[in-house]
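Chemist: how does the following fold in three dimensions:
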Amino acid sequence: MASAHTSAGLDVGDVQTVRRRLRVDHDHPHYKWVALSNTTLGMLMVTINSSIVLISLPAIFRGVHLNPLESSNVSYLLWLMMGFLLTSAVLVVMFGRLGDMFGRVKIYNAGFIVFTVCAILLSFDPFDHGGGAIWLIAWRVVQGIGGAMLMANSSAILTDAFPAKQRGFALGINQVAAVAGSFLGLLLGGLLAEWDWKAVFWISVPFGIIGTIWSYRSLHDNGARTPGSLDIPGTLTFAVGLTALLAGITYGIQPYGSSNTGWGNPWVLTGVIGGLALLVIFCVIEAKSSQPMFNMSLFRNRTFALGNFASLMTSVSRGGLQFMLIIWLQGIWLPQHGYSFEDTPLWAGIYMLPLTIGFLVSGPLSGYLSDRFGGRIFAAGGLLLAAITFVLLIVIPVNFNYWLFALIILLNGLGMGIFTSPNTAEVMSSVPANQRGVASGMRATLMNGGMALSIGIFFSLMIAGLSGTLPNAMNSGLREQGIPANVADQLSNTPPVGSLFATFLGYNPFKEMISPDVLNQPGVNGSTITGEQFFPHLISGPFHSGLIAVFLAAAVMLLLGSIASWFAKGDYAVDEAAELAEATREGIIDVDATEQLPVVGVNDAATNGHTVTSTLTAPATFRTPSSEPLVADGRAISGRVVRSDGYIVPAVALTLIDQRGHQVSRATGNQHGEYVIEPPTAGSYVLIVSASGHQPAAVNVTVDGRPQRLDVPLQGSGEVSGTVRSTADLRPVAGATITLTDMRGEVVGAAVTGARGDYACQGVVSGVYTLVAVVEHMRPTAITLTVPDSGVLAQDVELGAMSVLNGSVWADGRAVPDAQVIVQDATGGILGSVHTDQDGNYSVTDLTEGQYTVVARGYPPVSSRVRVTGSQVNHDLQLGYDQPADTVNGHSNGRHAAGVTADTE
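Modeler: Purely as a prediction, here's the structure:
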């Protein structure tokens, strides 16, 4: 066949090759690694920017000429830290929902653009003083919108791109990069602020431009989309409620009247109480919404709920650790060791490197190991190790030995990294495919909200610790340096928040708080008071009192997170689309065949609290589900069948048996999970519910002659999944049929591979099975496999190319019909036996690479060689007559053979 050419003279294959060089197709064997590298770059860029400002605030304040000790400027400082985190926390769920609706990659790509444009605008602040601070705050808020787009969809894109057996490793790298980015931001902030404060924002520009072009050229939407509309009431109540709560907490750490904190401020109380009330209203709205933004039903899944709780506790404690270590190093330890306040941001970032190294080492390794051995021990053990390090940070003195300090924060980084990978993989794997965008957004909201909450929580705890000890230490210290008693009393009664933020920003507040006249009085050691070491030594004792409260609280949070992680494992989502596809492939037809199925005990409010555990007979397959609504009347039992995460289960089969085990009624649910089944008389029965990909359930029901409602939950059962690839080039094979049979030869699962060669057979229990993979033009493959007690097994399959030998049998220039053609291997074994048709043609399929002998029976032997170089080879056989008198219709009836040797490649 002639090959097709383009008008420009290029072969179609050449054009496809050029296009592939310019972009990576979604079915490319390396697409998943492209998705991982791009989303990891995006997460690194976002999280670096979430923390890079923290350590750069002294340079930023000096750059826009703001005095950090003026009370009116404290708000600028807080919102420079809070604006980005608050916006991300408020909007990340909405963008996760938009990703589920319109495509995760579309929203992700738009996030790259928004983020990069804002980085450029932040680099060119045209104003000074308060105006300059407002410019930075405003664009940081907008940049948080881009960050929310990226964070909400990166985990969902990876979950779509990677098979289940590699998902922990991929999500682990992505999330470890995200968490490590928050610590790398501290190092980069210190380095760049030393050069120019605007360079803190320049760093994102080149990476943003590269990432934007790269994502648009290479990423594809492979996940399931969920059509619908935005939940406007839920979005507004969530945004306003969370903003009010975080703003209230933020201003609660500022002085109010004669109080050291603002928790007595009516506006603060209004913000906190009103914010909490709006969030409660938000939960009510979401529970009743048909298309909620924040899918509250996901929290019914134990893995999702406890995993996110552990993640929230970790995020809060990690935020507190960042703030406290920055204060400890920048404001106290480094000045005590001779570093100038101007140099402390740089060296604080350098001295915190062991924390980042711990993350980078343990995160990917933990993801790999958790894929092989399970994530529970790693998630729980990582947080337990991190909790111990917080206690160790309390034990060491404020003026510590650095190598001891470095070892402790290295262990802290290792513990956090060990936790992050398995936690992310388990949480994201526990949700249905069409909810991964929302789930990713919910997870990111809790993480960002935790970081934002940590500012208020830990600064409040630190201020509470300082309030009890700082006034006396300041009073006595100033008097020892010759400051008059009345001045010392006045300075010691100033709110501790001023001293705390001065420490945070690397300032000596006494330079601003004590007038030159007082400092120049006889007997006053003015040079000592305004020097770089007096204030750090003065605050170190009270600071340690605050550290005890802060780090003990963080240790308790991590301990709770560790316990939650230990009990989180167990609930995993079954892909609803895969269930429906499997049901379609199996035909979902009504048959009489039955099989023994284990019944899971059910104890739920929807089942009236009854529990039955036994072995029951349930139908093996079901009818095609109807879309018509079902109406119950008479004595009928009706309801819905749902999974543990609240999603409907279509095409259920229902059997009603009496107390003696006799079947009295059968029914089939529709595609909305609804069912109606009619008992013959009033009395007690057992309702058996089963569905493809789920463990069946049995519920006691009592019928009193009136219709009753009964919703039944089903748990997803095990899964055999993997990827089918070609043996020759390891490319994925789409459209291959996967059949799973048990030891009796009965089909227990079926699937068809997708565009990436992936398949999944749900509803598999432990045992020995035979897996068969079949696709056109390739040799079928059969594999014996053993599903472990967990019911989950990853099994990849390779299919070899299949050659077809075609030809004709001729004698004296005429085709020979009904001649027998046999193909033998080197040992004489028969691999194929066919007869020629009326035109003398034959075809032998299912040949692999090797050398064969082709035999045609009934004529004198003739031999030749043939080389098979493609999927089909034509080879004709020319035969001669044996004995003319022994022929029938011109064809010999003898038993001679013609031998042909065929080399296949």
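Chemist: switch to C-alpha atoms for all contacts and neighbour counts from now on
Modeler: Will do.
Chemist: longest helix of the chain?
Modeler: The single longest helix within the chain, with elements called by DSSP state H, is helix 436-480.
Chemist: now Leu877: closest residue in space, sequence neighbours ignored.
Modeler: Val809 (4.7 Å; Cα to Cα, 6 or more residues apart in numbering).
Chemist: and the angle from the helix or strand containing Val74 to helix 436-480?
Modeler: Here Val74, judged by DSSP states H and E, is contained in helix 74-102. Angle between the axes of helix 74-102 and helix 436-480 is 170 degrees (criterion: axes from the mean of the first three to the mean of the last three Cα atoms, to 10 degrees).
Chemist: quick check: next helix or strand after helix 74-102?
Modeler: Assignment by DSSP H and E places the next element after helix 74-102 at helix 104-122.
Chemist: show me what counts as buried in stretch 737-752.
Modeler: Within stretch 737-752, the residues that qualify as buried are Thr737, Ile738, Thr739, Leu740, Thr741, Asp742, Val747, Val748, Gly749, Ala750, Ala751, Val752, counting by 16 or more other Cα atoms under 10 Å.
Chemist: next one: stretch 451-471
Modeler: Here stretch 451-471 shows 451-467, 469-471 as buried, counting by 16+ other Cα under 10 Å.
Chemist: ditto for stretch 677-695
Modeler: 677-679, 685-695.
Chemist: for those, work out which two are farthest apart.
Modeler: Farthest apart among the buried residues of stretch 677-695 by Cα to Cα are Pro679 and Gly693. That separation is 26.7 Å.
Chemist: re the thing from before, and the buried residues of stretch 677-695 as a markdown table, adding secondary structure?
Modeler: Formatted as a markdown table, the buried residues of stretch 677-695 follow (DSSP: H, G, I helix; E, B strand; the rest coil):
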| residue | secondary structure |
| --- | --- |
| Ile677 | strand |
| Glu678 | coil |
| Pro679 | coil |
| Tyr685 | strand |
| Val686 | strand |
| Leu687 | strand |
| Ile688 | strand |
| Val689 | strand |
| Ser690 | strand |
| Ala691 | coil |
| Ser692 | coil |
| Gly693 | coil |
| His694 | strand |
| Gln695 | strand |
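Chemist: one more, so I can put them side by side:
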Amino acid sequence: MSSTTPTTHPGAHRPADEPMSHRQIMEALSGLLIGMFVAILSSTVVSNALPTIVADLHGSESGYTWVVTATLLATTISTPIWGKLSDLFSKKLLIQLALGIFVVASAVAGLSQSMGMLIAMRAVQGLGAGGLTALAQVIMASMIAPRERGRYSGYLGAVFALGTVSGPLIGGALTEHLSWHWCFYVGVPFALLAIVVLQKTLHLTTVRKDHVRIDYLGATLLAAGVASLLVWVSLAGQQFDWGSWQTAAMVGGGIVLLALTVLVESRAAEPIIPLRFFRNPTVVLSAVASLFVGVAMFGGTVFLSQYFQLARGASPTASGLRTLPMILGLFVASTVAGQFITRTGRWKGWILTGGILLTAGLGLMGTVEWDTNYWVTAAWMALIGLGVGMMMQNLVLAVQNVVAPQDLGSASSFVAFARSLGGAIGVSALGAVLAHRVTDHLTDGLRSAGISAGSALGGSGVPNLKAIPEPVRGIVQAAYGSSVADVFLVAAPFALLALLVSFFFKEVALRGAGTAEAAQSPAEPVAVDDRVQTVVALGVTGTVRRHGGTGLADAVVTLTDAAGRQVSRTRTDATGRYTVAAPTGGTYLVIVAAPHTAPSATLVPVADRATVHDVVLAGRSAITGRVLAGEPAQTVTDALVTLTDVTGEVVGTAHSDTDGTYSFGDLMGGAYVLTAQLPGHRPQARALDVPDAGVLAVDLQVAGGGRLVGTVVAAADGRPVPEALVTVLDGTGQVVASTTTPADGRYRFDDLPGGDYTVTAAGYSPVARTAEVEDDVETRVDVALGAALPQGAVR
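Modeler: The predicted structure is shown next:
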């Protein structure tokens, strides 16, 4: 029997199962980082030029919005397709192709003579951007253990910040001193360099399946459904009424198309978005949070250039400089969070903190006006940058940590798809909000000044402030300042929703390099440097659990064939998951072993796809004993006995039988907590150290509380005193309980912890007596009102 084993590029000089060093990873990532820089630069270089571009091409506020939305929409639609392709073909070839598409579209966009041509080229740009967005995270996941990805995601965040900082500055300078057309050409040299460096430094294991089928129908339906809803959001209220037949057609058609998408995806052999993702809470929560982050982030920040140029009258270059606080916040948050996540493996706290800061930043930006002090605005922008830096990359990390290796591409791109979809929705919807608010504020401002709106502006496009005389210019600036603030106020609740969703994450610490074996996908065919060797994609996958149900990390899983020869071997990850490969169909023996457990061996049939086989390993230890109560101790029937491990997970429960005995078997050695409960008694807990093998005998004695009883009588004639207030105080003077005596003067207090108490009775004049209460013992204290009892009254 032959099998295909992953090998590395000769230049790597390392065994296939040895983790890459930091230097090797950085060499492999160098071209990827340059490519990401090109993508970010080409996107941000036009941000401060857009007001000039749209004005030069005689575009409207809606056109301004669609220059951004077209890119985001194309990115959204293409991202899951690129992700699926990365599970099937060479990732290096795909990212070079995406980079080429992006740069060619950028160069052609520089030749635009109309808004239609510019928007079309921006859509093509989005196709390339979708590839870069999806493949960057997929390539990192294929080389780096989840625990280390936080560190390298920080590098991506730093490149993102660098491109975001330099883009507006370069674009502003080019627009002012040359022409806005040059903004689309500036990334070409960097792109060519990125393609060359990627070819020389990026050497990845390439997987491909036989009979590859891309779900083009699902992708088309998804694109059409999303586009229908986005076009409706951006045009409703301007080109037609919200309650019109156009609205009914677009919304109804979009919903029908998306429903058909779900139907097609459920039947597709290779779905663009596998519906099984929706059964994974972490994937669903990350996607929903990313959707809201996209709405808040893109929907709020994309209009900053209009705020600085149209509200504050800044030049394109100065506008870029004034966004530095937000970019610096993003840079600091992404790098610092990445380092801490790598050290600790914990990520949820950073996402929650980011959600708080992003919500606060957007809400506070909603309070600014056109003449607000810049340093106040800078502080709020810094909060936005910090929030985005803490949330954006870490939501992808959370998903990559829990999905199967063969789903890394699809799952990563699914989260990026949700973020891009949110961005497209946000830009479209908030762009429509901005257009409405600008119109309203302008109309109100001009009416207050006694100026005709038509004669003052002469059109409905994006205004050129230099061509507008005073006092109309001040009114326009004030209108844009207030309107952009309104946009931030609308974006803030979406950031709050992302924060609320993030609270429901169940944090799973990121896996380290020790589980790299499990992170590989040996069930897939392998090729190196784009030379593909195809085998059948088969194997066994599942979860190894302890007897109590929790995942068992670092268990060894071995697959052998009918002749007893080892086919493949791996270790379970931090959650107990594993995947082992099978070269052909047939029946295989799955052997699972872990320290201090009884091994498991099972025959598993493997057909035309990966077989799911979960294993529960039993330990070799047991706990037995009796539940006792009272003095002298007596066995207790039907007491509830609970066993938990050191993490608080319940391992098992039992009820004591007629002779008071209980038992727990198949346990692994370690620390446990044993608890017994019985009605009318206080729970008894005991910490145990269970040996790796053998039976540990442990008796548990539950104690009932003490009882304090007595009668309140009149000292003069000994008759019972009704309605006397009896109060019990503990040794610290705190009131434990109180009651009023009935007609017979008796009182009773049950379930008191053992100790010293003071009993007071008030009728004629208060009287106090001391009492010593013991567990499971009744203590009697009679109280005589009106005169002291003789010596020995306390019984």
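Chemist: ok so, going back, tell me the spacing between the residue nearest to Leu877 of structure 1 and Leu879 of structure 1.
Modeler: 7 Å (Cα to Cα, to the nearest Å).
Chemist: quick one, what contacts the spatially most central residue of structure 1?
Modeler: Nearest to the mean C-alpha position of structure 1, by Cα atoms, centre = their mean, lies Ser155 at 3.8 Å. By Cα atoms under 8 Å, 6 or more residues apart in numbering, Ser155 of structure 1 lies in contact with Leu171, Asn174, Met428, Arg436, Gly437, Ser440.
Chemist: recalculate using a threshold of 6 Å.
Modeler: Ser440 (Cα atoms under 6 Å, 6 or more residues apart in numbering).
Chemist: make sure it is indeed in a helix.
Modeler: Yes: checked against three-state DSSP, Ser155 of structure 1 lies within a helix.
Chemist: tell me how far Arg769 of structure 2 lies from Thr758 of structure 2.
Modeler: Counting by Cα to Cα, the gap from Arg769 of structure 2 to Thr758 of structure 2 is 6 Å.
Chemist: which one's more surrounded, these two?
Modeler: Between Arg769 of structure 2 and Thr758, counted using other Cα atoms under 10 Å, the more crowded position is Thr758 (18 against 15).
Chemist: name the nearest residue to the more buried one, sequence neighbours excluded.
Modeler: Here the residue nearest Thr758 of structure 2, using Cα to Cα, 6+ apart, is Thr770, at 4.5 Å.
Chemist: again with Asn308 of structure 1
Modeler: The nearest residue in space to Asn308 of structure 1 (Cα to Cα, 6+ apart) is Arg443, at 6.4 Å.
Chemist: what residue of structure 2 takes the place of the one you found?
Modeler: Taking TM-score structural alignment, Arg443 of structure 1 has Val415 as its aligned residue in structure 2.
Chemist: my guess is that match contacts Val288, does it?
Modeler: No: using Cα atoms under 6 Å, Val415 of structure 2 is not in contact with Val288; the gap is 8.4 Å.
Chemist: neighbour count winner among the two?
Modeler: Val415 (28 against 20).
Chemist: what does Val726 of structure 2 align to in structure 1?
Modeler: Aligned partner of Val726 of structure 2 by TM-score structural alignment: none.
Chemist: which SS class is Val726 of structure 2?
Modeler: strand.
Chemist: ok, Ala856 of structure 1 next?
Modeler: strand.
Chemist: quick one: contacts for it?
Modeler: Contacts of Ala856 of structure 1 by Cα under 6 Å, 6+ apart are Gln820, Val821, Ala897, Ala898.
Chemist: how about the nearest residue to Ile377 of structure 1, chain neighbours excluded?
Modeler: Trp566 (6.9 Å).
Chemist: residue in structure 2 matching that neighbour?
Modeler: By TM-score structural alignment, Trp566 of structure 1 lines up with Phe503.
Chemist: burial count for its match?
Modeler: Neighbours of Phe503 of structure 2 (other Cα under 10 Å): 15.
Chemist: for Val197 of structure 2, see how far away it is.
Modeler: For Phe503 of structure 2 relative to Val197 of structure 2 (Cα to Cα), the value is 41 Å.
Chemist: for Lys569 of structure 1, what are its contacts?
Modeler: Lys569 of structure 1 makes contacts with Thr303, as judged by Cα under 6 Å, 6+ apart.
Chemist: start to end distance for stretch 20-29 of structure 1?
Modeler: 12 Å.
Chemist: buried set for it?
Modeler: Those would be Val24, Asp25, His26, Asp27, Pro29, for stretch 20-29 of structure 1 by 16+ other Cα under 10 Å.
Chemist: the last one: what secondary structure?
Modeler: The reference is to Pro29 of structure 1. Going by three-state DSSP: Pro29 of structure 1 is coil.
Chemist: quick one: it from Asp758 of structure 1, how far?
Modeler: According to Cα to Cα, Pro29 of structure 1 and Asp758 of structure 1 sit 12 Å apart.
Chemist: can you list the buried residues in the helix holding Val74 of structure 1?
Modeler: 74, 76-102.
Chemist: which stretches in the stretch 351-500 of structure 2 count as helices?
Modeler: Taking DSSP state H, counting those that start in this stretch, the helices of the stretch 351-500 of structure 2 run over residues 374-400, 408-449, 453-457, 472-502.
Chemist: buried residues in stretch 234-241 of structure 2?
Modeler: Ser234, Leu235, Ala236, Gly237.
Chemist: ok, the third one to Ser244 of structure 2 distance?
Modeler: By that I understand Ala236 of structure 2. 9 Å.
Chemist: swap in Trp380 of structure 2?
Modeler: In terms of Cα to Cα, Trp380 of structure 2 sits 39 Å off from Ser244 of structure 2.
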